[in-house]
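Asks: Sharing a model that was predicted from the sequence below.
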Amino acid sequence: MNLTLAEIARCLGTLADEGFENTVVTEVKTDSRTVEPGDLFFCIAGENYDGHEFAAQAAASGACAIVASRMIDKLDAPIIMVRDTKAALGRLAACWHDTCGAKLVAVTGTAGKTTVKEMLHAVVSRKFATAKNYRNFNNQIGLPVSMLKASADQELWIMELGISRLGDMEELAPVASPDLAIITNVGPGHLEGLGDEAGVASAKTTLLRYLRQGGRAVIGKDYPLLWNAALELVDAPVGFSGRDDADTDFFAVFLGAASDGRGRFRLRTPDGDGELTAPFLGAHYAENLACVAAAAHCLGLSRDDVVEGVNAMTADPQRFCCKIGKGITVIDDTYNANPLSMAQSVRTAREMAGEKPLVLVLGDMRELGKEAMALHEELGRVLREVAPAMVFYKGDHFLDVERGFGGYMREADKPEAFLEAWRELCITEGVVLVKGSRSLKMEQFANVLCRTLDARAQGGGL
């Protein structure tokens, strides 16, 4: 960002004090511990903290000014007063976007949005100077901070938008004001705040109301609730699909694993149809690949650009990342979980295992509200469908999953206890999927198993 305090004051609808015209802001910060000389500090109030209480610390660290919604005494820095600091942060990001004139791509959806953002960035950054938000910094603070980190010479900004309750998209979408809106899919995620799948579709497609003039929409066509909701808001959305029988110009299907552990996919676009390999595996990645191909096409890129971009990617270590150790493939998919992504991952793991044993190490799916019991029972039925050799489970919904599964499961509260139970299975080949909501820290289970397999591969036994 390269704005003066005077320009920022005008963006926020306040008067510029003397000296503001000559003060250039280095960066915007919301955490006082990271403030450096020349930064602008926003006092954001959260559930468990209030940034106003740390304004003095930010000023002492060299903040050039403080944005606050209430008066703060004895502060050695100028104060810009606003009614709501979080809303003001969004207004400033939108103002910076308008100043730069960059084209903005907004990505949302129940599952796969971070993967699509990263994959699209890998593709388009080969042609354009491109900005993106870090991992899933996608809420009312993360989105504007990410936009404010983008520079004026980056001509394309790819920004992920994440929502968990009604009204979130109404706050995020006008900040992004996209030229291209991507909605990957909808499913039963964040039902505690969004109600049901129809509510999720309605909330996600609210983004389309804030498309810039001439803007386009890329929508998952495999989800009727989403597609129909989108058709009510835009005339000609670009559809994509993870099924080869879909009526769309953009589809991809997963063909299985290559000998080097990479994924084999078929990708069809108006530019061509054929096979490619990529550093990821699974049918759900086919949907993401088709989505990226459709978005890239809208941005003027070809199928070849997509193939080259995805081939240059490095797999995310917590997003269906396969770690092969002497006959056992451990799939670390621990970044997060909802019913849609969980079912996709479980079925893909079964496909990868083939006739070999499949072991599932799973945890609760959080933020499902009143539907939590039923959706965990449904997960159990998905598990029964794939016939795993063993299910290890961590979380409050063990009994709900077990009821749907109808078979024997083992609790896995701690990684060490899981490891002891794993040794009892005496499995020498197969696939292990580890997945659960982020707060459960399921990566600890994947890590301890991988360390054990590495030791075995080096002759250290089990």
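Replies: Here it is on my side, so go on.

Asks: Please count neighbours and contacts with C-alpha atoms only from this point.
Replies: OK.

Asks: Mind jotting down where the strands sit in the stretch 151-300 of the chain?
Replies: 156-160, 180-183, 216-220, 238-241, 250-257, 263-269, 272-278 (DSSP state E, counting those that start in this stretch).

Asks: With mean neighbour count and distance to H397 as added columns, please give those strands in a markdown table.
Replies: Converted to a markdown table, those look like this (neighbours: other CA atoms under 10 Å; distance: least, CA to CA, whole Å):
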| stretch | mean neighbour count | distance to H397 |
| --- | --- | --- |
| strand 156-160 | 27 | 30 |
| strand 180-183 | 28 | 30 |
| strand 216-220 | 25 | 30 |
| strand 238-241 | 24 | 32 |
| strand 250-257 | 23 | 31 |
| strand 263-269 | 21 | 33 |
| strand 272-278 | 16 | 35 |
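
Asks: Against that first model, consider the following:
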Amino acid sequence: MVLNQKQKTKQLEEKKLNNFSLYELKKAPFLRGFFFIFDFMNIQDLHSAFLANPSISTDTRKIKENDIFFALKGDNFNGNTYAQKALEKGASMVVIDEEEFYVDDRTILVNDVLKSLQLLANFHRKQCKAQVISLTGSNGKTTTKELINAVLSKAYKTIATKGNLNNHIGVPLTLLTIQPDTEIAIVEMGANHLKEIEFLCKIAEPDFGYITNFGKAHLEGFGGVEGVIKGKSELYDYLTSNNKSIFLNADDPIQKNKLNTYTKRFGFSSEDPKYYTIQLLDAQPFVNLLVEDINIETNLIGAYNFSNCCAAIIMAKYFNVEMHEIKEALEEYTPDNNRSQIINTNGHYIILDAYNANPSSMKVALENFNSLEKDRKILILGDMFELGESAKEEHQSISDLAKSLNFEQVILVGENFYLTNNHFIKLRSFHDLKAYLKENSLPSKSSILIKGSRGMALERVLDLI
């Protein structure tokens, strides 16, 4: 008997209500071309399919054999249109939310691909034995995450956020890399507006958390510094309301004001003996610290990286990692990916810190650079993004700071820095910087700090000097 569309839809709904498996639904002859509504009631079925092929892709350019392709959407792309291509390139299944792009029985049609990815990640997290450590903050998240992973992996099977995949897509993708034998998952969380960290916590359900700091980052989305504090604190709010534990910097003035509101807390301090004591010995140029009478010499430049090291140490101590393993991990770690990298090229000593920038990180970077015992110090600074109405004021403030520190030469790049009031070399774009450096060589054997927001991509300067 040939069924009309109404009869097909009714049968499909009956199968959903009867909780048929995903595979039974996929094999049903009437499914082809019709919309299967996927929801939390059958998330277990999708998870079973994921366990059979535990690798997710959201980009057909990077797809691997047997990946499950989630057809996400963005402002300028629609992943549904790539479903056919994903299968051709070896995907085991594709998850889409527009029925016109249904391919064959390897296609799963859902209401919302992104929501399905998030639900799957949360379900997977619940099934795993791994303890989850989440961290957020205005500056230092990625470095701190890598340091935590370095020390904990000495004693445990760990996974950690890759790169800076720390948003509403990146967090689910990170959770889905947790393996059956994973013991600790370190999940970085980024945010540029209120309630975002709260939402990410509902997906990751962390057991522990740490906030690196509260700085002038994403001011446009948070509506100012107070919004930043409130937004980042959503991590600690979640943990305390769920009787979970927090790690904290007891020397941070903002966190210090809230110490009494956190009951299950484990802190570090160089000032307060009530907390685990770690001392900064120097940072000329690398962070050298003292803990339990053991000297640890890192490859991290700048005193601002001291607290990042401390966070890794306090977590390692909590999880009973041996002190010699902590020392080994911190001394082995070398930053990369444009984060405070030390590069010696053509006689120049270069600090490449072009991973990102905001007023807080820019300030400490300039102050640290000024404190280094180096000659011929040159700044190449790029615009700081997402500052909204504060952009003019904050760029002028950094310009004024640079002037007060008396560097030999300052080159400012970007529309915001171009409008600042000073006598520095000001260029509207990287294209203008490239032209300038072709005509004007930097003084030989200079010490150069290169810093700007990710969108400025100032690492390209290396090819010019």
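Replies: Good, I have the coordinates. Bear in mind the structure is a predicted one, so any value in this text is a computation, not a measurement.

Asks: Mind checking the TM-score on these two?
Replies: Their TM-score after superposition, calculated using TM-score structural alignment, normalised by the length of structure 1, is reported as 0.84; 429 aligned residues with a CA RMSD of 3.0 Å.

Asks: Output the strands of the stretch 151-300 of structure 1 as a markdown table; include the columns distance to T334 of structure 1.
Replies: Below are these laid out as a markdown table (distance: least, CA to CA, whole Å):
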| stretch | distance to T334 of structure 1 |
| --- | --- |
| strand 156-160 | 19 |
| strand 180-183 | 22 |
| strand 216-220 | 24 |
| strand 238-241 | 25 |
| strand 250-257 | 21 |
| strand 263-269 | 19 |
| strand 272-278 | 20 |
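
Asks: what's the closest of those strands to D39 of structure 1?
Replies: Nearest of the strands of the stretch 151-300 of structure 1 to D39 of structure 1, taken as CA to CA: strand 156-160 at 22.3 Å.

Asks: so stretch 451-460 of structure 2 matches what in structure 1?
Replies: Under TM-score structural alignment, stretch 451-460 of structure 2 corresponds to residues 435-444 of structure 1.

Asks: which one is the residue positioned nearest the centre of structure 2 nearest to, not counting chain neighbours?
Replies: In structure 2, the C-alpha nearest the mean C-alpha coordinate belongs to N164, at 3.2 Å (CA atoms, centre = their mean). Of all residues not flanking N164 of structure 2 in the chain, T142 sits nearest, at 6.5 Å (CA to CA, 6 or more residues apart in numbering).

Asks: And for the corresponding residue of structure 1 for I326 of structure 2, the neighbour number?
Replies: Matched across to structure 1, I326 of structure 2 falls on V306, judged by TM-score structural alignment. When neighbours are defined as other CA atoms under 10 Å, V306 of structure 1 has 25 of them.

Asks: just to revisit the earlier point, report the secondary structure state of the residue in structure 1 that the residue nearest to the centre of structure 2 lines up against.
Replies: By TM-score structural alignment, N164 of structure 2 lines up with N136 in structure 1. Look at N136 of structure 1: counting by DSSP: H, G, I helix; E, B strand; the rest coil, its state is coil.

Asks: Please enumerate residues in contact with stretch 346-356 of structure 1?
Replies: 256-257, 282-284, 331, 358, 360, 382-383, 386, 388, 429-433 (CA atoms under 8 Å, 6 or more residues apart in numbering).

Asks: Kindly recompute the last result at 6 Å.
Replies: Defining contact as CA atoms under 6 Å, 6 or more residues apart in numbering, one finds that stretch 346-356 of structure 1 is touched by 282, 430-431.

Asks: now the strands for the stretch 1-150 of structure 2?
Replies: Applying DSSP E, counting those that start in this stretch to the stretch 1-150 of structure 2 gives strands spanning 56-57, 68-70, 93-96, 107-109, 131-136.

Asks: re earlier: compare the contacts of stretch 346-356 of structure 1 and tell me which has the most neighbours.
Replies: V431 (28 neighbours).

Asks: What helices and strands are in contact with the one helix or strand that one maps to?
Replies: Element membership for V431 of structure 1, per DSSP states H and E: strand 430-435. With contacts taken as 3 or more CA pairs under 6 Å, 6 or more residues apart in numbering; DSSP states H and E, strand 430-435 of structure 1 sits against strand 328-332, strand 358-363.

Asks: how many degrees apart are whichever helix or strand comes after that strand and strand 430-435 in direction?
Replies: Sequence order places helix 443-457 as the next helix or strand after strand 430-435 of structure 1, per DSSP H and E. Following axes from the mean of the first three to the mean of the last three CA atoms, to 10 degrees, one obtains 160 degrees for the angle between helix 443-457 of structure 1 and strand 430-435.
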